[in-house]
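>>> Here is my input, please return the structure:
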Amino acid sequence: MTDICFLPATELAAAMSTGELSSREVTQAFLDQIDRVNPQINAVVTLAADSALAAADAADVRRTQGDSLPVLHGMPMLHKDTHATAGIRTTSGSPLLADNVPDTDELLIERLHTAGAISMGKTNVPEFAAGSHTFNPVFGTTYNPYGLTKTVGGSSGGAAASLATGMTALADGSDMGGSLRNPAAFCNVVGLRPTTGRVPSEPGAFGHFSLSVQGPMARSVEDVALLLSAMAGPDLRAPATLDEPGASFARIEPMEPGTLRIAISADFGGLTPVEAQIAAAINKAGETFASLGADVHPAMLDLSGANEAFLIRRGWQFAANFGPLLDAHPGGLKDSIVWNVERGRELSGADLARAMALTAELYQRTREFFTEYDALLLPTTQVSPFDTAMEYPTQINGQPLATYLEWMRSCSDISATGAPAISMPAGFTDDGLPIGLQIVTQYRAEKKLLQIARLFETATRYAETRPPVC
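A predicted model of the protein is given here:
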């Protein structure tokens, strides 16, 4: 049964569509793996075993009736605890929502159910998904399966750890400043931040202007593509979505690497410090692409103003989203959320106008950069997984960091561009902790991004190294 848990989602989907495996058999295998592994890492925080098995039985009946089957038919999966799931507790890791059970699914979950997915439960997050270290006062800390004293990152940390340990083959997440990519890097899995608008999100208070996107996580690029095919596509409830149908992402077409022109910056252009072992792994990734025949050049996207634009837009969103909650519950939110709200409340209209202007300039520079290069290789994270006793790193390579967000700039500056980016397993530190390679491409070029990521995955096979707890 454990072998089932580590089969690619693409193979599980094919086996369930033909009846080689039943949905009940697959769902039970994952539930058993959760029972066995989760006590060690605390990644799954709410379980819906009975309803999942009932849904699996219904999926098995549907298959025998000759109906046309959706892409994720009978596929059990876990959802991030910030995503509203009807009848399943959704807490966002906050005591204020500890008993919250939504009446309806949000749009992402609705889409996944339409695609045939079965909800097994929820994965742990930082409180209100703030920060890239998964701990909260409701469920506690999630521990890294590659080193049980280390963080899984965040905010989709429980999702990443669940994937790494075979407790699910697919997981959803969201990403404002790195929440799909950072935990993927820390847990040796794949996390894709799509182009802004690729995956429709509703409810969403910021419509066209949101920094946050939703996206897929899995153990392989093909599985990420499969999940993206169910998530993506237009929906009029979300004002900024792109028109291309999700089904177009289900298959990754072969690519000739000799046609690729790739930029690489292992030190993130010197904008912020990067640990030496991580920079070395990124340089090695560049050598891998060169060995495949790609034309690899040291080059860096001009990210001038990206950090300022990100911090202003983030503060603005936090003040709007959590300011009323902070006023109603003084002392009810963690310090980092309070800090973000306070920064947002200090902003003026002129500040917001400057952030929008900086974002527009950044968009054009990014677009122009990717007319010359097919992809940019960067570190996903500036640090390796740190001790869970730390809330966040305060220095890198002996250089003090100004804020709790500074160690995440390798992701957050890319978020400010709105371009698609994927984190890929790229090796391990000397003490066996995962390292992530971030690959960025042109706007709306997720197909090319997945092709390039698949080339690297096939050439290196880092993702096949399972954590010790398995």
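>>> rest of the way, CA atoms for contacts and neighbours
OK.
>>> can you map out the helices along the protein?
Secondary structure of the chain by DSSP state H: the helices cover 2-5, 9-18, 23-41, 49-64, 107-114, 157-164, 181-187, 221-231, 276-291, 306-328, 335-345, 349-372, 409-417, 446-460.
>>> how about the ones you listed in JSON lines, adding distance to Cys470 and mean neighbour count?
What follows is these, written out as JSON lines (distance: least, C-alpha to C-alpha, whole Å; neighbours: other C-alpha atoms under 10 Å):
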{"stretch": "helix 2-5", "distance to Cys470": "9", "mean neighbour count": "16"}
{"stretch": "helix 9-18", "distance to Cys470": "18", "mean neighbour count": "19"}
{"stretch": "helix 23-41", "distance to Cys470": "7", "mean neighbour count": "20"}
{"stretch": "helix 49-64", "distance to Cys470": "21", "mean neighbour count": "18"}
{"stretch": "helix 107-114", "distance to Cys470": "27", "mean neighbour count": "20"}
{"stretch": "helix 157-164", "distance to Cys470": "9", "mean neighbour count": "33"}
{"stretch": "helix 181-187", "distance to Cys470": "13", "mean neighbour count": "33"}
{"stretch": "helix 221-231", "distance to Cys470": "20", "mean neighbour count": "26"}
{"stretch": "helix 276-291", "distance to Cys470": "25", "mean neighbour count": "19"}
{"stretch": "helix 306-328", "distance to Cys470": "37", "mean neighbour count": "19"}
{"stretch": "helix 335-345", "distance to Cys470": "34", "mean neighbour count": "18"}
{"stretch": "helix 349-372", "distance to Cys470": "40", "mean neighbour count": "16"}
{"stretch": "helix 409-417", "distance to Cys470": "29", "mean neighbour count": "25"}
{"stretch": "helix 446-460", "distance to Cys470": "21", "mean neighbour count": "20"}
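>>> quick one, which of those helices is nearest to Ile88?
When the helices of the chain are ranked by proximity to Ile88, the top entry is helix 49-64, at 9.6 Å, counting by C-alpha to C-alpha.
>>> got TSV for the helices of the chain, with distance to Glu244 too?
Formatted as TSV, these follow (distance: least, C-alpha to C-alpha, whole Å):
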stretch	distance to Glu244
helix 2-5	32
helix 9-18	22
helix 23-41	30
helix 49-64	28
helix 107-114	15
helix 157-164	27
helix 181-187	23
helix 221-231	10
helix 276-291	29
helix 306-328	27
helix 335-345	34
helix 349-372	19
helix 409-417	20
helix 446-460	11
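>>> run this one through as well so I can compare:
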Amino acid sequence: MTDIGLRSTVEQADLIQRGELSSRELTEHFIERIERLDGEINSVVTRDFETALAESDAADASQQKGQSLGVLHGVPITVKDALQTKNLKSTGGATELRDNVPSQDAAVVASIRRQGGIVMGKTNLPRWSGDIQAYNDIFGTTNNPWDISRGPGGSSGGAAAAVAMGFTSFEIGTDIGGSIRFPAAFNGVWGHKPSFGVIPTTGYLDHIDGGLNEADINVFGPIARSAQDLELLLTVMKRNSPPWVAELEAAPEDLKDLKIGAWLDDEFCPIDDEVREQLEKAVDALEKDGISVDRSARPELDPDEAAMLGLWLVQRAISQSTDSDGPGHRIWLDQHVRREELKLKWAQFFDTYDAVIMPVCFVPPFEHQQQGDFGSRTLICNGEKRNYIDVVKWTTMVGMAYLPSTVPPIGLGASGMPIGCQVVGPYGGDRLTIALAGRIGDLMGGYQPPPRAL
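From the prediction side, this is the model:
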């Protein structure tokens, strides 16, 4: 893979640090790719190339003086438009914020900048990050780089499409019901949903007055072209200052010492044959690599109950800042108790298993669906109509329990579309899930650019 724009963040940053590539050269390269290739994808919807070039020149001047700005010195990126970016339009995909220009960065964006990162622009999303696709009334529709008749997943769909196309070094996504995991899987890139609370989420625009508080379940995390990128970016992005500092368990020294579960299908949300085939191939590859996998492993919970409770909690988290007529305190407490019981069952499962491999979505990337609400839409799975809301069943039961989940690309399905899985671990086991997902992805071919990116 010779195109520098398609290489990993780790490689790009190393080339800049060693003086073999200037920040300006990399920034100009991304700008050229965006201007030439993004017309049919529509992923980078707000652009600030002039400022990015000025900052890249400043980074190069520092480099010439022997001064490093950090591990991301001079690395240009784009940011999902759900995050506040100082002096750069930040809309949340909502017309109410069409002209909103924040005076400060989201905390995680500030962390990226402190390590030398340069923000070139913002990527597309659904209104208030509220769909598994990426379209809104300001910027229109983002298309999947592998097939523009299909969506890129959501809500961080523009982010993952930009990473897949080589428009940015990496991206910052958000995930409350699968919004990092769906796009990573649908675009053939890597994504990490961290344990809840590990990365600060202030500066998140999910309603008109958003940005000040941190919503339940919601997390920010990296989307990139390698597992090594996820590991680096987790370190950069995690909380490192009072009142709360994130301490994560170290990655295992030998993956062959792990006991892994594989929960690849279930009658509560049956998986499309195309997805199931790739999941089976990924597990087969792990076993051939000498890693123990138990295909009968299941947490002792009712998956329907867990998924529906997860959906209820996600809906409450999304509406908590704007819905004055939400559930009463007693109802919320009852649901919270149920959630704590399910979290305990997950914890008991991880007393026996180190991680579990699960589907992200029951179908491969699907064609654009923008008519009607969630309840009225349907998807086709193995020739049968299924409710659109089923897409979140495999993701919400993980998110509501605050667990880390890493998505590696595991190849193309029979339709020629990317498929991913999620590697889920115990709370705080982020480095473990990244390491295991890294091995799975490597065995299955890793990131492969879509033909449009070449």
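>>> Put one on top of the other, what's the TM-score?
The TM-score (TM-score structural alignment, normalised by the length of the second structure) is 0.91; 439 aligned residues with a C-alpha RMSD of 2.1 Å.
>>> of all the helices of the first structure, which lies closest to Ala86 of the first structure?
Distances from Ala86 of the first structure to each of the helices of the first structure were compared by C-alpha to C-alpha, and the smallest falls on helix 107-114, at 9.0 Å.
>>> helices and strands around the closest one, which ones?
Under the contact criterion of 3 or more C-alpha pairs under 8 Å, 6 or more residues apart in numbering; DSSP states H and E, the helices and strands touching helix 107-114 of the first structure comprise helix 221-231.
>>> now the helix it packs on, how far from the centre of its chain.
Distance, stretch centre to chain centre, for helix 221-231 of the first structure: 12 Å (C-alpha atoms, centre = their mean, to the nearest Å).
>>> quick one: it aligns where in the second structure?
When helix 221-231 of the first structure is aligned against the second structure using TM-score structural alignment, it corresponds to residues 227-237.
>>> mind listing what the residue most central in space within the first structure touches?
The residue lying closest to the centre of the first structure (C-alpha atoms, centre = their mean) is Leu180, at 1.6 Å. For Leu180 of the first structure, the contacting residues are 154-156, 173-174, 191-193, 215-217, taking C-alpha atoms under 8 Å, 6 or more residues apart in numbering as the criterion.
>>> Make JSON lines from these and add neighbour count and distance to Glu20 of the first structure to it.
Conversion of these to JSON lines gives the following (neighbours: other C-alpha atoms under 10 Å; distance: C-alpha to C-alpha, whole Å):
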{"residue": "Gly154", "neighbour count": "32", "distance to Glu20 of the first structure": "36"}
{"residue": "Ser155", "neighbour count": "34", "distance to Glu20 of the first structure": "36"}
{"residue": "Ser156", "neighbour count": "36", "distance to Glu20 of the first structure": "32"}
{"residue": "Gly173", "neighbour count": "31", "distance to Glu20 of the first structure": "30"}
{"residue": "Ser174", "neighbour count": "27", "distance to Glu20 of the first structure": "33"}
{"residue": "Gly191", "neighbour count": "36", "distance to Glu20 of the first structure": "29"}
{"residue": "Leu192", "neighbour count": "33", "distance to Glu20 of the first structure": "30"}
{"residue": "Arg193", "neighbour count": "33", "distance to Glu20 of the first structure": "33"}
{"residue": "Gly215", "neighbour count": "27", "distance to Glu20 of the first structure": "29"}
{"residue": "Pro216", "neighbour count": "27", "distance to Glu20 of the first structure": "26"}
{"residue": "Met217", "neighbour count": "32", "distance to Glu20 of the first structure": "25"}
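>>> out of those residues, which are inside strands?
With strands defined by DSSP state E, the entries of the contacts of Leu180 of the first structure inside them are 173-174, 191-193, 215-217.
>>> follow-up on the earlier one: residues contacting the residue nearest to the residue nearest to the centre of the first structure when sequence neighbours are not counted?
Counting by C-alpha to C-alpha, 6 or more residues apart in numbering, the nearest residue to Leu180 of the first structure once its immediate chain neighbours are dropped is Gly191, at 5.1 Å. Contact criterion C-alpha under 8 Å, 6+ apart gives 180-181, 184, 215-218, 224, 422-424 as the residues in contact with Gly191 of the first structure.
>>> contacts for the match of helix 221-231 of the first structure?
The contact list for stretch 227-237 of the second structure (C-alpha under 8 Å, 6+ apart) reads 8-10, 108, 111-112, 115, 190-192, 199, 221-224, 408, 431, 434-435, 437-438.
>>> any idea how far the closest residue in space to Gly207 of the first structure that isn't next to it in sequence lies from Ser201 of the first structure?
By the measure of C-alpha to C-alpha, 6+ apart, the closest residue to Gly207 of the first structure outside its immediate chain neighbours is Pro239, 5.9 Å from it. Distance check for Pro239 of the first structure against Ser201 of the first structure: by C-alpha to C-alpha, to the nearest Å, it reads 9 Å.
>>> Under the alignment, what does Gln315 of the second structure map to in the first structure?
Alignment of Gln315 of the second structure against the first structure is given by TM-score structural alignment, with Gly315 as its counterpart.
>>> State the distance from the residue of the second structure most remote from its centre to Ala59 of the second structure.
Distance from the C-alpha centroid of the second structure, by C-alpha atoms, centre = their mean, peaks at Lys65 (36.1 Å). With distances taken as C-alpha to C-alpha, Lys65 of the second structure is found 10 Å from Ala59 of the second structure.
>>> same question, Ile16 of the second structure
Separation of Ile16 of the second structure from Ala59 of the second structure (C-alpha to C-alpha): 10 Å.
>>> any common contacting residues for the two?
Taking C-alpha under 8 Å, 6+ apart as the contact rule, the neighbours common to Ile16 of the second structure and Ala59 are 23, 73-74.
>>> Make a markdown table out of the residues you listed and add distance to Asp284 of the second structure.
Written out in a markdown table, the entries for these read as follows (distance: C-alpha to C-alpha, whole Å):
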| residue | distance to Asp284 of the second structure |
| --- | --- |
| Ser23 | 41 |
| His73 | 40 |
| Gly74 | 40 |
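>>> Return the closest of these with respect to Ile34 of the second structure.
Distance from Ile34 of the second structure was checked for each of these by C-alpha to C-alpha. The minimum falls on Ser23, at 16.6 Å.
>>> Quick one: map Phe182 of the second structure onto the first structure.
Taking TM-score structural alignment as the alignment basis, one finds that Phe182 of the second structure is matched in the first structure by Asn182.
>>> Sorry, wrong one. I was asking about Ala435 of the second structure.
Under the alignment (TM-score structural alignment), Ala435 of the second structure pairs with Gln451 of the first structure.
>>> Looks like its match contacts Glu256 (just checking).
No. Taking contacts as C-alpha atoms under 8 Å, Gln451 of the first structure lies outside contact range of Glu256: 9.5 Å.
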